[in-house]
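Q: What follows is a predicted protein model with its sequence.
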Amino acid sequence: MASTRLTLAPLLLIAAVLLSTKTTAQPAAPAPGPAGPINISQILEKGGQFNTFIHLLNITQVGSQVNIQVNSSTEGMTMFAPTDNAFQNLKPGTLNKLTADEQVKLILYHISPKYYSMDDLLSVSNPVRTQASGRDNGVYGLNFTGQPNQINISTGYVETRISNTLRQQPPLAVYVVDMVLLPGEMFGEHKLSPIAPAPKSPSSGVSDDSNSTKKAAAPSDKSGSGEKKFGLGFGLGLVVLCMKFLF
């Protein structure tokens, strides 16, 4: 019995070595492949409250442009996505009054052609250019103020804050806003105070003064003519009276 155990021991040792070698030699699991291209509509759909914004991105074709640019740009992009409630809170007819070009510009105004983290927005130089900006810096720009827990956005017409973050990973940041960012360049005239009456021009003032002078002088002319008529009548009366005494 003892000899049998001695004979099996080397065999068991050899089997254990073979098993360990086989386990070690197994190929490692394949590394995960590169992530697919960024699709802004898919990111917004996961948020679940951006149906109107997605619709506008599609009909204006801005969504396709964003997907192309963000997947090829070295600067990245930053998007400020208004919720469905934000669009519902607009005055009735606000979007319908816009031309097709103005709708495109409005959507482009919600996108900056550069990636900004939340910390970046606190230290950025205002105004921040958007996709709607022209050649001159500051046209259709956004202004950011606040502190780490609250970042405010001002368009020159409306002011709101970033309420949530959908994505904050280069090359794309997507922040949630509770108001549609209406650019002051497009809507600013509606918030102006009533225009005060324009001052009268010098020429009109002169004519008014001359007219008033003429009107004021008119009564004096009438009184003068009355006095002349009264004096003439009184003189004739005296002449007639004297002739009666003489004859």
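A: Alright, I've got the coordinates. Numbers count the residues shown, from 1 in each chain.
Q: going forward, measure contacts between C-alpha atoms and count neighbours the same way
A: Fine.
Q: Tell me which other helices or strands the lengthiest helix in the chain touches.
A: For the chain, the longest helix by residue count, based on DSSP state H, is helix 202-246. Using 3 or more CA pairs under 8 Å, 6 or more residues apart in numbering; DSSP states H and E, no helix or strand is in contact with helix 202-246.
Q: where's that helix relative to the chain centroid, distance-wise?
A: With CA atoms, centre = their mean, to the nearest Å as the basis, helix 202-246 stands 71 Å off its chain's centre.
Q: Stretch 124-137 too?
A: Here stretch 124-137 shows a centroid-to-chain-centroid distance of 12 Å under the convention CA atoms, centre = their mean.
Q: Touching that stretch from outside, list them.
A: Taking contacts as CA atoms under 8 Å, 6 or more residues apart in numbering, the residues outside stretch 124-137 that touch it are 105-106, 108-113, 138-144.
Q: where's P10 relative to T24, distance?
A: From P10 over to T24 the distance is 21 Å, taken as CA to CA, to the nearest Å.
Q: Structure two is appended below for comparative analysis:
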Amino acid sequence: MASHTVLPLLLLLPFLYAAVADDAAPGPSPPGGELNLTSILESGGQYSTLLRLLQATQITEQLTSQLKNSYDGLTFFAPNDNAFTKLKIGTLNGLTDQQKIQLLLYHVLPRYYSVTTFQTASNPLPTEASGPGGMYSVNVTTTTTSHLVNMSTGVVDVPISSTLSAKFPLAVYSVDDVLLPEQLFGTSHKGKASAPAPAGQAGAAAGKASARKKGGVPKSDVAAVPVAAGEEAGDSENTAAGRGSAGWTTIAAFALIMAVVNLVGA
């Protein structure tokens, strides 16, 4: 009697082991094509200055690497060419290479934000830029009627002018002014840049490590997936569900093995 029961149970074991292995495996990285910030900016047609800076500082390589190893995604604010012409003459040339990296990383938020989820975010929002005083941050204000999102740095106030791409895990928004961190430029009148702070005061940027510093936005403050993109939200929910189910599948497999052992012993 016991032998007739044991055989079907033994046949089920390989399937249970396969299920446990699938559940324990890490989720797939997002497709590389969706992470190409350079292609998104090139398609926009008015970001040549920004593209040159990104290439010179190799920031795009860093962001691509982060996206492949993060489930939170990234948000990038892209100043157009006209935005750079508004800067005082010599502003960019007055920056050290390290300060240029800090300036670019100040345009990166270490989470994916749709226009809708900006409304639930808690100020200040941390950026990827940092210095001796800690992580650089921005403040965001929104309106429920027009869905206008305005960024305030303490030096300039600028709204998002258009959406270049908003598909998780990467959102890219166009802005008509360069976001100037107060830590580098000090306080000034809106829309105008003061002379950059000396390199000694600005300190070394910790761009690659900034996403791991304390002070990040709590997960309860903003959704990591866009509200308007149903299929993207579904993917993230399935990933989370897969992680949680591994424990239950393992327990079920263990219980079945014990049952087989007991039947064989009987």
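A: Received, thanks. If you're wondering where the values come from, they're calculated on a predicted model, not measured in any experiment.
Q: Please look at E159 of structure 1 and N152 and confirm they touch.
A: Yes. E159 of structure 1 is in contact with N152 according to CA atoms under 8 Å; the separation is 7.0 Å.
Q: mean shift of the one helix or strand M186 of structure 1 maps to relative to structure 2?
A: Using DSSP states H and E, M186 of structure 1 maps to helix 184-187. Here the mean offset of helix 184-187 of structure 1 against structure 2 after fitting is 0.9 Å, by mean CA distance after the TM-score superposition for structure 1.
Q: And that helix, what's buried?
A: Under the neighbour-count criterion of 16 or more other CA atoms under 10 Å, helix 184-187 of structure 1 has G184 buried.
Q: still on that earlier bit, now restrict the contacts of stretch 124-137 of structure 1 to buried residues only.
A: Neighbour-count burial (16+ other CA under 10 Å) applied to those gives 105-106, 108-113, 139-144.
Q: Closest one of these to N96 of structure 1?
A: Taking CA to CA as the measure, L106 is the one of those closest to N96 of structure 1, at 12.4 Å.
Q: Trace that closest one over to structure 2, please.
A: By TM-score structural alignment, L106 of structure 1 lines up with L103 in structure 2.
Q: Would you mind measuring from that match to M151 of structure 2?
A: Plainly put, L103 of structure 2 is 15 Å away from M151 of structure 2 if you go by CA to CA.
Q: ok, now D97 of structure 2?
A: According to CA to CA, D97 of structure 2 stands 25 Å off from M151 of structure 2.
Q: Looking at these two, which is more packed in?
A: With neighbours defined as other CA atoms under 10 Å, D97 of structure 2 and M151 compare such that M151 has more, 18 against 14.
Q: mean deviation of the longest strand along structure 1 from structure 2?
A: When secondary structure is assigned using DSSP state E, the longest strand within structure 1 turns out to be strand 159-169. Once fitted to structure 2, strand 159-169 of structure 1 is off its aligned match by 0.6 Å on average (mean CA distance after the TM-score superposition for structure 1).
Q: Onto which residues of structure 2 does that strand map?
A: Mapped onto structure 2 using TM-score structural alignment, strand 159-169 of structure 1 spans residues 157-167.
Q: Now the matching stretch: buried residues?
A: By neighbour count on 16+ other CA under 10 Å, the buried set for stretch 157-167 of structure 2 is D157, V158, P159, I160, L164, S165, A166, K167.
Q: same check, this time on stretch 39-51 of structure 1
A: Quick answer for stretch 39-51 of structure 1 (16+ other CA under 10 Å): I40, S41, L44, Q49, F50, N51.
Q: Distance of the corresponding residue of structure 2 for the first one relative to L109 of structure 2?
A: If I follow you right, that is I40 of structure 1. Alignment note (TM-score structural alignment): I40 of structure 1 maps to L37 of structure 2. Using CA to CA, L37 of structure 2 is found at 14 Å from L109 of structure 2.
Q: Unless I misread the structure, E128 of structure 2 falls within a strand.
A: Yes. Per DSSP: H, G, I helix; E, B strand; the rest coil, E128 of structure 2 lies within a strand segment.
Q: Give the burial count for it, as a bare number.
A: Neighbours of E128 of structure 2 using other CA under 10 Å come to 28.
Q: That one matches what in structure 1?
A: In structure 1, E128 of structure 2 lands on Q131 (TM-score structural alignment).
Q: Can you tell me the closest non-neighbouring residue to that match?
A: Among residues not flanking Q131 of structure 1 along the chain, L108 sits closest, at 4.9 Å (CA to CA, 6 or more residues apart in numbering).
Q: is it true that the one you found touches T60?
A: No. Here L108 of structure 1 does not reach T60: they are 9.6 Å apart, not a contact under CA under 8 Å.
Q: and stretch 83-92 of structure 2, which stretch of structure 1?
A: Residue span in structure 1 matched to stretch 83-92 of structure 2, by TM-score structural alignment: 86-95.
Q: What distance separates the opening and closing residues of the matching stretch?
A: Stretch 86-95 of structure 1 has its terminal residues 12 Å apart, counting by CA to CA.
Q: Tell me how far T91 of structure 2 lies from G247 of structure 2.
A: For T91 of structure 2, the distance to G247 of structure 2 equals 55 Å [CA to CA].
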